[in-house]
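Colleague: Attaching a predicted model along with its sequence, questions to come.
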Amino acid sequence: MDFTVSNGSGDRNESPKEITVDFGPEAADTETVGQGGAARAEQPTDGTKKPELLPNHRAELRASGLTDETGTANGVYSESDPKEVAALINWSVTRAKLLGPVLVYPHFDRDGRPLHHAAVKPDRPRDRADKPGKVKYENPRQRPNRLYVPAGARGALGEPTAPLLVTEGCKKALAATQHGFPCVSLPGVWCWVAPREKKNGKKVGKLALNHDLAGVAWKGRRVYICFDSDAASNSDVARAEKALAEVLIRHGAEVRVVRLPAEPDGAKNGLDDFLVRHGAERLRQILNATNPAANPKPEAVPIDATAFTESGYTAVRGNTFHCVLARDEDTDELVVAKKTKLANFIAKIVGETVTDDGTEQAREFAVRVEQGHKPARVAGVPVERFGALDWVVEKFGPTLVIQAGSGKRDHLRCAIQEMSGDDIPSATVYTHTGWREIGRRWCYLHGAGAIVPSVPGVPVSPSIDVRLDGAASGFQFPAPLAGDALRGAVRASLGLLDGLVPDAVAFPLVATVYRAGLGPADFALWLSGLTGAQKSELAALAQQHFGAGMTRSRLPGNWASTDNALEGLAFTVKDAVLVIDDFAPPTSRADADRQHRTAERLIRGQGNSAGRQRMRADGTLRPPKPPRGLILATGEDVPRGHSITARLGVVAVRRGDVNLARLSACQKDAADGLHAAAMAGFIAWLAPRYANVRGGLDAERVQLRDQFVGQFSHARTPDIIANLLLGLRYLLAFAGDIQAIDRPQREELWRRGEVAFRALAGQQGEHQRAADPVARFPEMLGAVLSSGRGHLAGPDGKEPGAPPSVAAWGWDARESRTGFGEARVSCQPRGRKIGWVAGEEVYLDPDSAFAALSELAHEQGQAYPVTQQTLYRRLKESGVLVRTDGDRTAYPVTLEGVRRRVLVLAADFLLGKPGQPGQPGLAKGNTGSFVPVVPVSGTGGGTESTNGRHAHADELFTNDVEVFAP
């Protein structure tokens, strides 16, 4: 409702109506003032006895437009006795004397009962301590602030529909009420606030109405907050005004903040001043023109800082928010100043997995997502993808929504990380097999965990997590056995040497298995033979030493797989045999070339311990990932290339070589896990001494290799034999140490192995010669001449006269008779001319000869293994070229009257006569004797006794080996 002004004298000081507002028992608890003040405050206010006022005080009230009746009705009086003044404001008498006489404004409750509380206005006000000016009014020290309710305003308090003004100062409230505007006053603009706790010298806590104001019926009431005209320019007053309005609005009041205008000369107006200068009607107009205050900001609810991260992120009812936190300027409590929704889900990192493949580490976060009432879900997110948040929908579905807006993805990423906390569990997962030094122990990793040695003084390692996927998942050892069980398993493994296949096949196969367990090797074993020769079955028996489940039908590798798949598998399988089965190049030349390239790349990587270089997305190089196990391949064919076959131990398996009855028995042992148990026992036996074995292995290999140097056609062959001998050596040392075999058996097995490996070396020479481009050169050139693809001419360009016959040089000799019956022989060249022959020398045209060789190789479904320049350089290095021109392979010769550069060879070289310079063959030499030199049990890898001589096997076998379970 709007205010109206009465037509009378404006005297609204008649007896108040009974009001329903109860200021409560707090008033009764107020300390009683002194007798002087009490007597005056409690005297009747019906006008029969007027309060005493000093002349200056009466003049002051009249200057504010207040009538004597108003003063009398509200008990206003003067007090000059310092004792009474001291009692009124709870001061000492000495201090009270300094104030002089005071004008007293007693406070009454809504029923007119005195509250024993008064505000006083001294004649000699004291100076302010905090700023310039005087303290105009004094209120009782150490007592609660009370609401001043003029007598004429008491009835309005009980009527929620009655408008009410709120101001600062008793005199202003009296003036407004006298003019028909019910008004209550505060002793100060902040004195409406209930007492609050102090922290660090500052009041903190929620702003709430004090006891007196809280008892007023505010709901539905129109309230006018009317402070002095300088309220808008005084920041402290403006804050108090705004805060009071917000609190009253929350209590249900309709609040209007009144702006009284200042005078043209800048003089300030309070309510009393304004009414004196402009009258009640002008005030009514201002009140009715004032609009309701805007709804306040949401109440600044104090928050628990622990619910927010350092940067203000929090999760509320399944949503993620970014909040700007601030200290409320009024309460000094931590509140949310601004809240921004980031996503309709909550995500936290609950774990970190470091995937270690032996050359590099990849990190993955386990992210747990909660959304609404759905069950929580967890998914792995690679670290490099985490920041982009492009995994959210991919991993958890389309209902997860990241809010649109600049920077929100960055905030959400930060929120996930901060809300996850610092205590995120981290685990390392190894993704390869083989030896790995973990916690100062050499451990052997496999799909079911790790074989860990017991090392004195080294704490027990925590559980080791190994994850092998796909084709590598079958590499799993059982728990290592001991005693008779272990000896039985080892004898089953040695059973592969007992009548299953000829020793030339069995010993390389078994030695390869145990050599793989010793660590890196730079050769591969190749089982070559026609279909039906049981190559794959033999390879499976070797493979099952590293996992009983890898049977003939479940071998890990196959040559039909892609290059990348095989390279990845060969990198994962470390220090173990890796069977790649069935090298049988297809009839399609393109497919055959691809398979040969795959084999070449893989075997070359095995031999050189090198992998293909790859780049990351950011352009940096990834570490190479070469084969790290020992490849055991099977195939009907052997990869092309002399350098490739030099890295292979090629074992020929013929039909009928395999004893099928023994094969069935060995397959049963393998399926029962005996072969894997034997290998697990070997690894467990090796583990505590592996550091020493590893350190001395290369020296042992060199020592064995040196006994074969010069005895074979290729420098790599002695190294392959030495590696096989190492495998056999450590197998026999292990088997003897656990008493699975005795001394005579060890010596016999060593002797048989030596013979088998020498046989393998002989076969190796044949394979290498077949792949050697120099060795093949005379054969293929002879094929060019004999097949009619090319011919050699005499120095004059006609048929050659060199022996043995023109047919040997690519000519047809045809006999005919003349008309007189005389015999006549005519010679016709076949194919292109590739050179000339004169006496004991052949002169090849470099380009024509190589073109003919390449065409012949192409017709055979392959390319010539080396380039033209490489072939001729090797011919020169091998002594095949009998004449050269310094560093140049071609020699100048005049043929058919023209000076030409040609390759000069001995004619007998092309005719295949033995003993020619450069003709490949096996070197001869003394093989020497073999005494098995085995590592000392428990020391691992020592190959010499303390007196410097090679130790005999019997001297080095002991029985003090402990087998350690994973």
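Modeller: Received, thanks.

Colleague: Only C-alpha atoms from now on, for both contacts and neighbour counts.
Modeller: Noted.

Colleague: May I ask you to confirm that residue 684 is in contact with residue 443?
Modeller: No. The pair residue 684 and residue 443 does not pass the contact test of CA atoms under 8 Å, sitting 9.0 Å apart.

Colleague: list the residues that contact both of the two?
Modeller: Both residue 684 and residue 443 are contacted by 451-453, under the criterion CA atoms under 8 Å, 6 or more residues apart in numbering.

Colleague: most surrounded residue in those residues?
Modeller: residue 451 (27 neighbours; other CA atoms under 10 Å).

Colleague: ok, now how distant is that residue from residue 122?
Modeller: Residue 451 sits 95 Å away from residue 122 when distances are taken as CA to CA, to the nearest Å.

Colleague: just residue 377 next, same as before
Modeller: Note on residue 377: its distance to residue 122, by CA to CA, is 74 Å.

Colleague: Which one of these two is surrounded by more residues?
Modeller: More neighbours surround residue 122 than the other of residue 377 and residue 122, with 24 against 13 (other CA under 10 Å).

Colleague: Next one: the closest residue to the more buried one other than its chain neighbours from residue 580, what distance?
Modeller: The shortest distance from residue 122 to any non-neighbouring residue, by CA to CA, 6 or more residues apart in numbering, is to residue 102 (4.1 Å). Plainly put, residue 102 is 111 Å away from residue 580 if you go by CA to CA.

Colleague: Equivalent analysis for residue 840, please.
Modeller: Residue 840 sits 49 Å away from residue 580, taking CA to CA as the criterion.

Colleague: Of these two, which one has the most company?
Modeller: Each of residue 840 and residue 580 had its neighbours counted (other CA under 10 Å), and the higher figure belongs to residue 580 (25 against 12).

Colleague: Verify the stated contact: the more buried one with residue 555.
Modeller: Yes. Counting by CA under 8 Å, a contact exists between residue 580 and residue 555, whose distance comes to 7.4 Å.

Colleague: just the helices in the stretch 251-400 of the chain please.
Modeller: Along the stretch 251-400 of the chain, the segments classed as helices by DSSP state H, counting those that start in this stretch run 271-289, 383-386, 391-396.

Colleague: So which elements touch the next helix or strand after the last one?
Modeller: Following helix 391-396 in sequence order, the next helix or strand is helix 408-420 (DSSP states H and E). Applying 3 or more CA pairs under 8 Å, 6 or more residues apart in numbering; DSSP states H and E, one finds that helix 408-420 contacts strand 313-316, strand 319-327, strand 334-343, strand 346-356.

Colleague: try this one next to it:
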Amino acid sequence: MKDKQNSSPSPLPNTGKAKQRKDANKQPDKRRGYAEASRKRADAERQAMTKAEVETNQAQGPVPSEEPYFLDTDGYLCRVKRHRDSEITIRLSNFEARITEENVIDDGAERSIFYTIDGSILGKHALPSIEVPAPQFSNMTWVHKWGSRVILEPGRTVADSVRHSIQLASSDAPVKHHYGFTGWKEIDGSWAYLHAAGSVGAEGVSVRLAPEYARFRLPDAPQNETEAIQASLNFLDIGKRQITIPLLSYVFLSPLTTILPKMPGFSLYLYGISGSFKTTLAALCLCHFGDFSQVDSLPNFNDTPGSIEKRAFKLKDTLFLLDDYTPSHKKQEQQRKEDVVQSAIRSFGNRTGRARLRADASEMPRTYPRGLLLVTGEEAPSLQSTIARTLILELSRKDIDQERLTILQEDAHRLPHAMTSYLLWIRDNMNAITGKFPDRFLTLRNMATNEGQHGRLAEQTAFLVFALETWVNWLVDKKIFSTATAKEMLSEGWEIFQNLTITQSKRIEGDDPIASFFEILGTLIYQHKVRLDPCHKEGEIMGAGDRVGFYDNQRLYLVIGAAWNAVLVFLSKEGGHYPFSKSTFLYMLRQRGAIIPAHNGESTKPKTIGGESFRIVEVSDRLLINSVTSVIHEEY
């Protein structure tokens, strides 16, 4: 044991340091081996690439070094890629293309650029010309318009290279400028009226409009001018003058829309049952601006308010037709149509457009209506403020002479020539027309103003009379009317417009939302669906059901929450709705002076009746009170 404990272990050989010294001696040899192998691989790659280049050049011909893009012998678009000391041919596509025209279109708010592009497949088969919006050009997705035969080779930069080659090949493409709207435009110091085929009053003007506007085209000069003007005059005899004179005045007002210092703020509504020739009359009105024997492809009530607004901006100084506003059995569909007509009438009346943002959050230019709106329908607009912005012409079948209507339809091709004559006359008298407008308009509006009528109605009359005067002056200058005939026409027109104003005023009063609220409330009381309690014990309860307020000999005291809910429930069951919120309703009552507010100005105030405290609205307007009590008195 002792010997075993004292014995020390034999030392292990120091292999670690020896191995490190041995490996260190081998490192230079390994590095030299790696470098040699790398040189061999590089030589092999160069030889392979050189061989491939030789084979490619033998098959495709010599590579042109002066041009970055070229067609190989198979007709493929190619480019040259340098790899170290060699050049490699890269195929990009089986087609080549170039921009043949750069078209700049000014729509009055902003400019849009479109490229006209021609091309060919494999240098042999021509491709049809296509038009590409400039923002879509760089992504090359537009090549699908040429079909599946057009092929871009795979690769992340191929499309960008093809785009680059097209631009290099198109440096000499001509730039052409076009207008993208109708109506008046001052060009090089003189006025011209733009339309789909060019312009009236100027030569060499290019106008580019979407296909749906293509029918808005006029002759450069009137042919058979006298016969054309007479055909337009025959419009007055196809029906009652109470209808045809306002319509024709509206037609000849439309080219004045934007050149007058103040734009007209109303629309014309042809209202009548099916079969009363509404659309036919509207089409004849439009025929003064082109071939509109049919009204297909025009804006309608299936369009969105946004699309209507955009079209109304482009159709400047002309008629904009929304045809056939018909009632619908589906509540949702009816509400959608109502929204469209309300939006259109307000937009034309206020000359406003929606604010919109681009994808990068920058603001787009506002677009707003720049012509006149003509609506036809079997359903009249229902909102009081909308009716005030509308001249409604009621139409029945007996109002139209069908024989004369047919004759005018056959002569409809003459109507654009009459309009061209009128436009050329306006151009020659532009300063006189626009210069006298402010004072004359003010005079006409004052003459047409009647106490108690909506202020917009007098403006409607003033615009229509001014248009009629302008139209009559044109006819006198053309020797169509004598001075005496002109005076008779103006006198007849004034009387018709005044009568229309009176009718329209009654229509506005009949659609008063405040009066309507109290009439509905009176009906509900009469039907015993709600009740009014007397303020004093000797009175009788009127109606039955939920209490909506109290009454005495002088006032109505409405519990506004209960009364409001009762009216809204009634309207909902009838498929309608109240156009204002409760707070707006109370505000309108205060503004009208129909209620006695609290001392602090609030519409509601506390009142103790029969020992109970209620918060009520005290109605003092006798007309509103009578609209409730007159129904009550039929029963009590």
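Modeller: Alright, I've got the coordinates. Note that the coordinates shown come from a computational prediction; the quantities given were computed from them, not determined experimentally.

Colleague: After superposition, what is the TM-score?
Modeller: The TM-score (TM-score structural alignment, normalised by the length of structure 2) is 0.82; 569 aligned residues with a CA RMSD of 3.0 Å.

Colleague: Could you list which of the shared contacts of residue 684 and residue 443 of structure 1 belong to strands?
Modeller: Under the assignment DSSP state E, these contribute residue 451 to strands.

Colleague: Out of the shared contacts of residue 684 and residue 443 of structure 1, which comes closest to residue 809 of structure 1?
Modeller: Minimum separation from residue 809 of structure 1 among those (CA to CA) is found for residue 451, which lies at 67.0 Å.

Colleague: equivalent range in structure 2 for the longest helix seen in structure 1?
Modeller: Using DSSP state H to define each element, structure 1 has its longest helix at helix 743-771. The alignment of helix 743-771 of structure 1 onto structure 2 (TM-score structural alignment) spans residues 483-511.

Colleague: helices and strands around the very next helix or strand once past the longest helix of structure 1, which ones?
Modeller: If you walk from helix 743-771 of structure 1 toward the C-terminus, the next helix or strand you reach (DSSP H and E) is helix 773-786. Using 3+ CA pairs under 8 Å, 6+ apart as the contact criterion, the secondary-structure elements in contact with helix 773-786 of structure 1 are helix 743-771, strand 790-793, helix 846-859, helix 868-877, helix 907-910.

Colleague: mind putting the ones you listed in a markdown table, distance to residue 317 of structure 1 included?
Modeller: Output for these, formatted as a markdown table (distance: least, CA to CA, whole Å):
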| stretch | distance to residue 317 of structure 1 |
| --- | --- |
| helix 743-771 | 74 |
| strand 790-793 | 89 |
| helix 846-859 | 74 |
| helix 868-877 | 75 |
| helix 907-910 | 90 |
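
Colleague: can you put those in a markdown table and add distance to residue 701 of structure 1 and mean neighbour count?
Modeller: Below are those laid out as a markdown table (distance: least, CA to CA, whole Å; neighbours: other CA atoms under 10 Å):
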| stretch | distance to residue 701 of structure 1 | mean neighbour count |
| --- | --- | --- |
| helix 743-771 | 15 | 18 |
| strand 790-793 | 49 | 28 |
| helix 846-859 | 38 | 17 |
| helix 868-877 | 29 | 17 |
| helix 907-910 | 38 | 19 |
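
Colleague: right, so of the ones you listed, which gets closest to residue 59 of structure 1?
Modeller: Across these, the minimum distance to residue 59 of structure 1, taken as CA to CA, is reached by helix 868-877, at 127.1 Å.

Colleague: Go ahead and measure how far that closest one is from the middle of the chain.
Modeller: Relative to the mean C-alpha coordinate of its chain, helix 868-877 of structure 1 is positioned 53 Å out (CA atoms, centre = their mean, to the nearest Å).

Colleague: what's the angle between that helix and helix 773-786?
Modeller: Helix 868-877 of structure 1 and helix 773-786 are oriented at 110 degrees to each other (axes from the mean of the first three to the mean of the last three CA atoms, to 10 degrees).

Colleague: Can you state the mean residue-to-residue distance of whichever helix or strand comes after helix 868-877 of structure 1 versus structure 2?
Modeller: Heading C-terminal from helix 868-877 of structure 1, the first helix or strand you meet, by DSSP H and E, is strand 881-883. Comparing strand 881-883 of structure 1 with its match in structure 2 after superposition yields a mean distance of 3.1 Å (mean CA distance after the TM-score superposition for structure 1).

Colleague: so what secondary structure elements neighbour strand 881-883 of structure 1?
Modeller: strand 898-906.

Colleague: ok so, going back, deepest of the helices of the stretch 251-400 of structure 1, which one?
Modeller: Per-stretch averages of neighbours, counted by mean count of other CA atoms under 10 Å, single out helix 271-289 among those, with a mean of 17.

Colleague: which other helices and strands contact that helix?
Modeller: Partner elements for helix 271-289 of structure 1 (3+ CA pairs under 8 Å, 6+ apart): helix 170-178.

Colleague: Give the buried residues for stretch 418-436 of structure 2.
Modeller: Of the residues in stretch 418-436 of structure 2, those with enough neighbours to count as buried (16 or more other CA atoms under 10 Å) are 418-427, 430, 433.

Colleague: my read is residue 836 of structure 1 is in a strand, agree?
Modeller: Yes. When the secondary structure is assigned by DSSP: H, G, I helix; E, B strand; the rest coil, residue 836 of structure 1 falls within a strand.

Colleague: Aligned against structure 2, show me the partner of it.
Modeller: Structural correspondence for residue 836 of structure 1 with respect to structure 2 (TM-score structural alignment): residue 550.

Colleague: count of neighbours near that match?
Modeller: Residue 550 of structure 2 has 21 neighbouring residues, counting by other CA under 10 Å.

Colleague: thinking it is in contact with residue 558, fair?
Modeller: Yes. Taking CA under 8 Å as the definition, residue 550 of structure 2 is a contact partner of residue 558 at 6.3 Å.

Colleague: Okay, strands next: where are they in the stretch 501-650 of structure 1?
Modeller: For the stretch 501-650 of structure 1, the strands defined by DSSP state E, counting those that start in this stretch cover 524-528, 557-558, 577-583, 614-615, 621-622, 630-635, 648-652.

Colleague: Next, format those as a markdown table and append distance to residue 564 of structure 1.
Modeller: Conversion of those to a markdown table gives the following (distance: least, CA to CA, whole Å):
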| stretch | distance to residue 564 of structure 1 |
| --- | --- |
| strand 524-528 | 19 |
| strand 557-558 | 12 |
| strand 577-583 | 14 |
| strand 614-615 | 12 |
| strand 621-622 | 15 |
| strand 630-635 | 16 |
| strand 648-652 | 21 |
